[in-house]
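1. turn this into a structure:
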Amino acid sequence: MIQIEANLLKNYNLILQKNGIPENQSGYFIKWLRYYLDFCHKYNYEKECLKSLPLFIDKLCSKNQNERQVQQATQAVQLFYALSKTNVMSEPVVENFQINEHAIPYQAKVEKAAHPVLDGSNNLNQSWQDAYQGLVNEIKVRHYSPKTLKSYRGWLSKFQTFTRSKNMNLLDSDDVKRFLTYQAVELNVSASSQNLAFNALLFFYRHVLGREFGKIDGVVRAKKRPHIPVVLSEKEVHMVLKNFSCPYDLVSKLLYGCGLRLFECLNLRIKDFNFEAGILTVHGKGGKYRTVPIPEIITPELKAHMGKVYNLNQIDIADNYDGAFMFDRIEKKYKGAGKEFIWQWFFPAITLTYVKESKEYRRYHLHDTHVQRAIKKAVGKARLTKRATAHTFRHSYATHMLEANYDIRTIQELLGHSDVRTTMIYTHTVKSRTIKESKSPLDF
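-> Sure, this is the predicted structure:
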């Protein structure tokens, strides 16, 4: 954090007194001034430029500062401007600055202040704003998940900060090398985090900037630690499953019974269940889909739950709701699809969601945090000594399939792994049951 120069601090205290700021509040004003000066230094903004204030306010809003704090910070910066009047441009000091949608740059409103907005020059500002929007567009056109967008945008924000808002035309492979090395050496991130950063920047350079950053040699790689997944025994799985209430019991049974990822399970719609064929269609990562067998033992429960979803859909239609949330422009292709039963979420949320932009009430699926909370509670009741999460059910599924002598390639397809090496990690969780004396195949 930048220290305020002694002369500036002295003059700032004087102007606080002249403006009737109580002595017990002056410390807060000085704190906000330090934050502002540090913000301008970090992102190469002109500290005496009035245009930097809305950007600073935008940053505070993105950090979930409340309205009172934001207004106090605004007043603190305005008083700093008043001190610098003789050096500031001819624009008057902003009076009665209000926090509203017009005070925040357009891009920040669109992206909900998810990244720092740049200044320094209008062209540079627009260049980075366009880059963030370009990233959003490129990810959406490829139908990547919202979590991928959030991750990539987060890494781009860190890269932007690291390069001190460098002109985008001057970005090169050396910037990437230094950033990745900094992550490993200074921040001590994990190998997986460093790989995420690399993938995010590779995507950004290739699809947004439209250029390759070539070979990335000389980067200090984060040490990859061996990881063996946590696996529950069949007995432990059933101990946990009996502690759930509806609908979390069915969610967990599908996670384990079909080897699903949590987002795959929650994104299931009515149309994905084919009870006659006993097949479940799963929409996985990267827009890929696969089919897995529906566990026969829970088929009656699934059908009963589907009946509840049907009744809820009828109530929603009677209340003139606008349908389930639809993605990938499906509703533009199939008008009114959101109200059709086959397009309803298999695990619908309890309440409707109001969409401000369209002024509609729509229904979303269960939120993943609710499921994770329920799993944590169920594991606690079972008194397990393992750290079990939603993904633990998927690990257990793969391990138990291996123990049942299923082929590794079959398990790879059922899990939706692109590379069999990902599936091979489960071989470390299974003890060999076929220990034999070593022989040559010629002697078989």
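2. only C-alpha atoms for contact and neighbour calcs from this point on.
-> Fine.
3. in the stretch 51-200 of the chain, which spans are helices?
-> Counting by DSSP state H, counting those that start in this stretch, the stretch 51-200 of the chain has helices at residues 52-62, 67-83, 106-110, 122-141, 146-162, 173-185, 191-203.
4. so which of these is nearest residue 296?
-> Put simply, out of the helices of the stretch 51-200 of the chain the one that sits nearest residue 296 is helix 146-162, at 32.5 Å, with distance taken as C-alpha to C-alpha.
5. which helices and strands sit right next to that closest one?
-> Packed against helix 146-162, as judged by 3 or more C-alpha pairs under 8 Å, 6 or more residues apart in numbering; DSSP states H and E, are the following elements: helix 122-141, helix 191-203.
6. tell me what angle that helix forms with helix 173-185.
-> On the basis of axes from the mean of the first three to the mean of the last three C-alpha atoms, to 10 degrees, helix 146-162 is oriented at 100 degrees to helix 173-185.
7. which residues sit against helix 146-162?
-> When contacts are taken as C-alpha atoms under 8 Å, 6 or more residues apart in numbering, the neighbours of helix 146-162 outside the stretch itself are 42-43, 114-116, 132, 135-136, 139, 166, 179, 197, 200-201, 204.
8. compute the inter-axis angle for that helix and helix 122-141.
-> Between helix 146-162 and helix 122-141, the angle formed by their directions is 160 degrees, by the same axes, to 10 degrees.
9. now do helix 146-162 against helix 191-203, angle only.
-> When the same axes, to 10 degrees is applied, the directions of helix 146-162 and helix 191-203 differ by 80 degrees.
10. Proceed likewise with the subsequent sequence, for comparison:
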Amino acid sequence: MKSITLLPNSHKGLKIIMIHFPFDEEIKNHIKLLPEVKWSQTLKSFYTKDSISNRNLLYKHIRLKHWFVDYNKLKKQVIPSSKTTAKLVLPVLSKNLGLELSNFKRWLQQKRLSDNTVNTYVEVTAFFLRYAILKKTENYSVKLIEQFNYDFIFKENKSVSYQNQCINGIKKFLLFRGVEIELSNIKRPKKEKQLPSVLSVDEVKAIFNNITNLKHKTLLSLLYSAGLRIGEALNLKIDNIDSKRMLIHIKQAKGKKDRYTLLSHSFLKLLRAYYLAYKPKDFLFEGQNGKKYSNASAQAVLKKSVQNTKINKKVTLHTLRHSFATHLLENGTDIRYIQELLGHSSPKTTMIYTHVSQTSLKNIKNPFDEL
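-> Next up, the predicted model:
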């Protein structure tokens, strides 16, 4: 019997259900029949928004094929029933609009946008087009976009960054269609300026000491020791490691830029032990069938280790990159070098670490001490 596992997770500020299964064309095609199920390039998984109705829909849809559904992890996260305003239910796209959306995706790809950006713009545009069908209009006016903005984003309490992505995606679609519309009047909320969560050196040590699996330990150690984004680490190939110059070559990262970052001597010992044990052939970190490793698996490992060390901070894979930059700054590294290592286009982005650096804060004399 074929088996499918349903797992709780979060994506773009929403609670979701990830749909995991060994690659199988029949399962994939059956899952895609559900209009609310999406594919996430970031998670490398099919998913849908977590709700009671979507859980029931998934169970019934999968059981139509008499396949086994493992939903034990979902049982632990019970969703209370709500008597609030009914959720906005969007109709399915017509075949013609689905085809146009496919053409729009190819158009975006020709603009050499990143895969994540392309997938996000296509996803939010699909929601907008379905909303237009709900409103029985093909007039994509500023008024319709503002209504969509309120009903689909504001009332659903979606993040500011997601709201801006929606507006950007719709703008690109209208440009693709050759529709002239003035979107500058649509007010965009300012993104919250939040300082990154940073781990101490002792906390980083504790997390790594709590990981026994060699592959997991090597991957997470790489994120911290080189200050990498998870996507950059998973895209690394064996020949990107330059042990003679003690550098790591990051190719075509965010903004389509190449850069070099540090290769730690201590990490290199760990990397060599990992290489001998796993013998990757193409990507440095391989998952099943020689494909790239999943960042969802890496996040799960980190989460478990953080829980075991009883660290009460919110820790993600990106926290390791933030901690790398902050610790460099506290050790006296020039901010311009940190900017180059992280691959930031502007020094303003890197300057955020001056706000979380213990060294810079310790040098400030508190006036209360003078009383």
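11. superposed, what's their TM-score?
-> Comparing the two superposed chains by TM-score structural alignment, normalised by the length of structure 2, the resulting TM-score equals 0.68, with 288 aligned residues with a C-alpha RMSD of 3.0 Å.
12. for the contacts of helix 146-162 of structure 1, which one is nearest residue 311 of structure 1?
-> Top of the list for closeness to residue 311 of structure 1, among these and by C-alpha to C-alpha, is residue 139 at 36.1 Å.
13. how close does the aligned residue in structure 2 for that closest one get to residue 231 of structure 2?
-> With TM-score structural alignment as the criterion, residue 139 of structure 1 lines up with residue 108 in structure 2. Distance of residue 108 of structure 2 to residue 231 of structure 2, given as C-alpha to C-alpha, to the nearest Å: 20 Å.
14. same check, this time on residue 20 of structure 2
-> In this structure, residue 20 of structure 2 lies at 20 Å from residue 231 of structure 2, with C-alpha to C-alpha as the measure.
15. cool, and residue 265 of structure 2?
-> Residue 265 of structure 2 sits at a distance of 23 Å from residue 231 of structure 2 (criterion: C-alpha to C-alpha).
16. just want to know which of the two has more residues nearby.
-> Comparing residue 265 of structure 2 with residue 231 by neighbour count (other C-alpha atoms under 10 Å), the higher total belongs to residue 231, at 15 against 12.
17. list the contacts of the more buried one.
-> Under the contact definition (C-alpha under 8 Å, 6+ apart), the residues listed for residue 231 of structure 2 are residue 295.
18. and the aligned residue in structure 1 for it, which helix or strand is it part of?
-> Taking TM-score structural alignment for the superposition, residue 231 of structure 2 sits opposite residue 263 in structure 1. Following DSSP states H and E, the helix or strand that holds residue 263 of structure 1 is helix 262-266.
19. which residue range of structure 2 does the helix or strand following that helix align onto?
-> Helices and strands here follow DSSP H and E; after helix 262-266 of structure 1, the next one along the chain is strand 273-274. On the basis of TM-score structural alignment, strand 273-274 of structure 1 is assigned to residues 241-242 in structure 2.
20. that stretch vs structure 1, mean deviation?
-> Compared with structure 1 after fitting, stretch 241-242 of structure 2 has a mean deviation of 0.9 Å; criterion: mean C-alpha distance after the TM-score superposition for structure 1.
21. and that stretch, how far from the chain's centre?
-> Between the mean C-alpha location of stretch 241-242 of structure 2 and the chain-wide mean there is a distance of 26 Å, by C-alpha atoms, centre = their mean, to the nearest Å.
22. packing partners of the longest strand along structure 2?
-> Ranked by residue count, the top strand of structure 2 under DSSP state E comes out as strand 3-11. Packed against strand 3-11 of structure 2, as judged by 3+ C-alpha pairs under 8 Å, 6+ apart, are the following elements: strand 14-20, strand 68-70, helix 72-75.
23. possible to save these as a markdown table with distance to residue 54 of structure 2 and mean neighbour count?
-> Formatted as a markdown table, the helices and strands packed on strand 3-11 of structure 2 follow (distance: least, C-alpha to C-alpha, whole Å; neighbours: other C-alpha atoms under 10 Å):
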| stretch | distance to residue 54 of structure 2 | mean neighbour count |
| --- | --- | --- |
| strand 14-20 | 9 | 20 |
| strand 68-70 | 14 | 15 |
| helix 72-75 | 12 | 12 |
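24. out of these, which is closest to residue 186 of structure 2?
-> Proximity to residue 186 of structure 2, assessed across the helices and strands packed on strand 3-11 of structure 2 by C-alpha to C-alpha, is greatest for strand 14-20 (23.8 Å).
25. which positions in structure 1 sit opposite the closest one in the alignment?
-> Alignment of strand 14-20 of structure 2 against structure 1: no match, by TM-score structural alignment.
26. ok, residues contacting that strand?
-> Residues outside strand 14-20 of structure 2 that contact it (C-alpha under 8 Å, 6+ apart) are 4-10, 45-50, 158.
27. return the residue of structure 1 aligned against residue 305 of structure 2.
-> So, by TM-score structural alignment, residue 305 of structure 2 is matched to residue 378.
28. grab the nearest non-local neighbour of that match.
-> Leaving aside its sequence neighbours, residue 378 of structure 1 sits nearest to residue 243 (C-alpha to C-alpha, 6 or more residues apart in numbering; 5.1 Å).
29. part of a helix, is residue 437 of structure 1?
-> No. Residue 437 of structure 1 is assigned coil when assessed by DSSP: H, G, I helix; E, B strand; the rest coil, not a helix.
30. that one and residue 427 of structure 1, how far apart?
-> Computed with C-alpha to C-alpha, the distance linking residue 437 of structure 1 and residue 427 of structure 1 is 20 Å.
31. and the two? which has more neighbours close in?
-> Under the neighbour definition other C-alpha under 10 Å, residue 437 of structure 1 and residue 427 were set side by side, and residue 427 has more, 15 against 5.
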